[in-house]
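A.B. asks: what follows is a predicted protein model with its sequence.
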Amino acid sequence: MPFVAPCRRLETLAPISWLACGWEDFKRAPVQSLTFGVSLMVVSWLLAWAAWTFGGFFVLIGLVSGFIFVGPVMALLLYSVSRQLELGRRPKLAHCLFEGRRNVANEALMGLVLMVVLLIWARAASMVHVFFPVGSGAIEDILLFLAIGSVVGSVFALIIFSATAFSLPMITDRQTDMITAVITSVNAVLRNKPAMAVWAAIIVLGLLIGFLTAFLGLAVILPVIGYATWHGYRDAIDASAWPPHPDPRRPSTS
């Protein structure tokens, strides 16, 4: 097997077409999409309430950052929906869960890595908090804190983005290991910087809209982004050297 799956050159605005395909998948599987999206919306409400009640604004910022880190793993069910649609099948939640169990080892490894990175980021965020004068409401101090925090957070976010951009769709689609998938993802991101910068901007904009709408927008935005990620993987990565996962489900008769 190759050490890394070859990647294709992407047009700068290719992510726009991924987003359009993601929206089509959302419309073709509205029940599964909204089940996932509404579930994450409710979880977001609970986390925001807990942070605001027990920790305040800066804990809320930390939880938002953590959401960005663990989001890719949570999107695995969405990749399965897109895969089933691609195979011409009607998506079933049971089949999505089966595919999740099939990749449990790789998912656990990625989850562990993301958790370690999140803990390091949390530690870095607490160190950044030292630069913010406690009890100060001066706009200059707030801007300084946000600027420093944004730079530090961007470094961690870039690492996670590069590692997960295409790796999780790849293990959903092909019989490969997480290390190969991550290297493939990083390679594709580095070789298509303009297109991936556009994709990153779309994700950030989508999350921002979700947060500004009190998380209501996430019910639609997150599923569409998840489906679009699958189509981005199909567009960018040639994983034909690895065998596809078998589909044990019988064709639907209903």
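C.D. replies: Ah, there it is. Numbers count the residues shown, from 1 in each chain.
A.B. asks: drop to CA atoms for contacts and neighbour counts, all remaining ones
C.D. replies: Fine.
A.B. asks: and the strands in the stretch 1-150 of the chain, which stretches?
C.D. replies: In the stretch 1-150 of the chain, no strands are defined using DSSP state E, counting those that start in this stretch.
A.B. asks: show me where the stretch 151-254 of the chain has helices.
C.D. replies: All helices of the stretch 151-254 of the chain, identified by DSSP state H, counting those that start in this stretch, fall at 167-173, 178-191, 193-212, 218-236.
A.B. asks: just checking, what packs against the shortest one?
C.D. replies: Just to be clear, that refers to helix 167-173. The contact analysis (3 or more CA pairs under 8 Å, 6 or more residues apart in numbering; DSSP states H and E) places helix 167-173 against helix 76-86, helix 178-191, helix 218-236.
A.B. asks: and that helix, how far from the chain's centre?
C.D. replies: Relative to the mean C-alpha coordinate of its chain, helix 167-173 is positioned 12 Å out (CA atoms, centre = their mean, to the nearest Å).
A.B. asks: and for stretch 220-234?
C.D. replies: Mean C-alpha position of stretch 220-234 versus that of the full chain (CA atoms, centre = their mean) differs by 9 Å.
A.B. asks: structure two is appended below for comparative analysis:
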Amino acid sequence: MPMVNKVTAGDITASLKAGCSDFIAHPYMSGFFGLFFAVFGLLLVWSLVWLGKIWMIIPAIVGFPLVAPFAAAGLYEMSRRSQKGESFGWSDILTVMANQRKREMGWMAFVTLFIFWVWMYQVRLWLAITLQDASFSDLDGFLNIVFFTSEGWTFLAIGTCAGAFLSTVLFTVTVVAMPLLLDREIDFVSAMLTSIRVVTENPAVMLIWASIISVTMLLSMVPAFLGLIFTLPILGHTTWHLYQRAVSPAEE
């Protein structure tokens, strides 16, 4: 099992600086991953509107960042190569990403998507229990019921608590597991256990980092997901550098 280090708020600051430097060094390539994620988010919302699933828009947007760690695999590889002073191009990064399906990263993707599915399912469950016969013919009607009725407030309170719990679980098992799997030959269970140890041994610092991620991602989605073009790459690069500080190098 990898050795876990103590991290401080200073490590987060240093990692953010390094993440910004990686983005500035490769703005177009980094921005591509952010753009891809933003376009996917817009298509997701459009699909829900087209299918008439208005009630799913808000939980989908809120739960959308849950899959960000897996989407950032290419950013981790860029930071890894930059840290080693290696040159790389599009083919190098995309090839590494494609090869992840043959490794343990695929199982982590399953864990991530499973938790996202649980999030969507429980939203539908509590929606049926709390709002019952309410009709959502359009987005304005849905927002009016959710934000201006007592039943809607109950739904929001329960959904917020459930979402916070699921987000905490996913953050705990993936915060360093994703970059660890990209960096080393290790099984996904050991990677998740390592990630859990990092969080449990550095609870205050990792809570700060989780808060930074949550607030940044949610604010970035306000202007039609466009903020993700910049924030997702920076957070992805930063996660790599924070992983390097939280987990000791592998013994040769």
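C.D. replies: Ah, there it is. As the structure is a prediction and not an experimental result, all values here were calculated from the model.
A.B. asks: for the alignment partner in structure 1 of His241 of structure 2, what are its contacts?
C.D. replies: Taking TM-score structural alignment for the superposition, His241 of structure 2 sits opposite His231 in structure 1. Going by CA atoms under 8 Å, 6 or more residues apart in numbering, His231 of structure 1 touches Trp18, Cys21, Gly22.
A.B. asks: repeat the analysis, applying 10 Å as the threshold.
C.D. replies: Shown in contact with His231 of structure 1 (CA atoms under 10 Å, 6 or more residues apart in numbering): 15, 17-22, 25, 79, 82-83, 86, 166, 169, 225.
A.B. asks: just name the closest of the residues you listed to Pro6 of structure 1, please.
C.D. replies: Phe166 (12.2 Å; CA to CA).
A.B. asks: wait, what's in contact with that closest one?
C.D. replies: Here Phe166 of structure 1 is in contact with 72, 181-186, 188-189, 229-234, 236-237 (CA under 10 Å, 6+ apart).
A.B. asks: in structure 1, what residue corresponds to Phe110 of structure 2?
C.D. replies: Mapped onto structure 1 by TM-score structural alignment, Phe110 of structure 2 lines up with Leu112.
A.B. asks: and if you look at Trp90 of structure 2?
C.D. replies: Mapped onto structure 1 by TM-score structural alignment, Trp90 of structure 2 lines up with Leu93.
A.B. asks: in structure 2, which residue is most central in space?
C.D. replies: The centre of structure 2 sits closest to Ala68, judged by CA atoms, centre = their mean, with a distance of 3.1 Å.
A.B. asks: residue in structure 1 matching that residue?
C.D. replies: Checking TM-score structural alignment: Ala68 of structure 2 goes with Gly71.
A.B. asks: residues in contact with the match of Trp90 of structure 2?
C.D. replies: Val31, Gln32, Thr35, Leu77, Leu78, Ser80, Val81, Glu99.
A.B. asks: in CSV, list those along with distance to Gly66 of structure 1 and neighbour count.
C.D. replies: Shown next, in CSV, are the contacts of Leu93 of structure 1 (distance: CA to CA, whole Å; neighbours: other CA atoms under 10 Å):
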residue, distance to Gly66 of structure 1, neighbour count
Val31, 27, 14
Gln32, 24, 18
Thr35, 22, 14
Leu77, 19, 24
Leu78, 20, 29
Ser80, 23, 26
Val81, 25, 28
Glu99, 25, 21
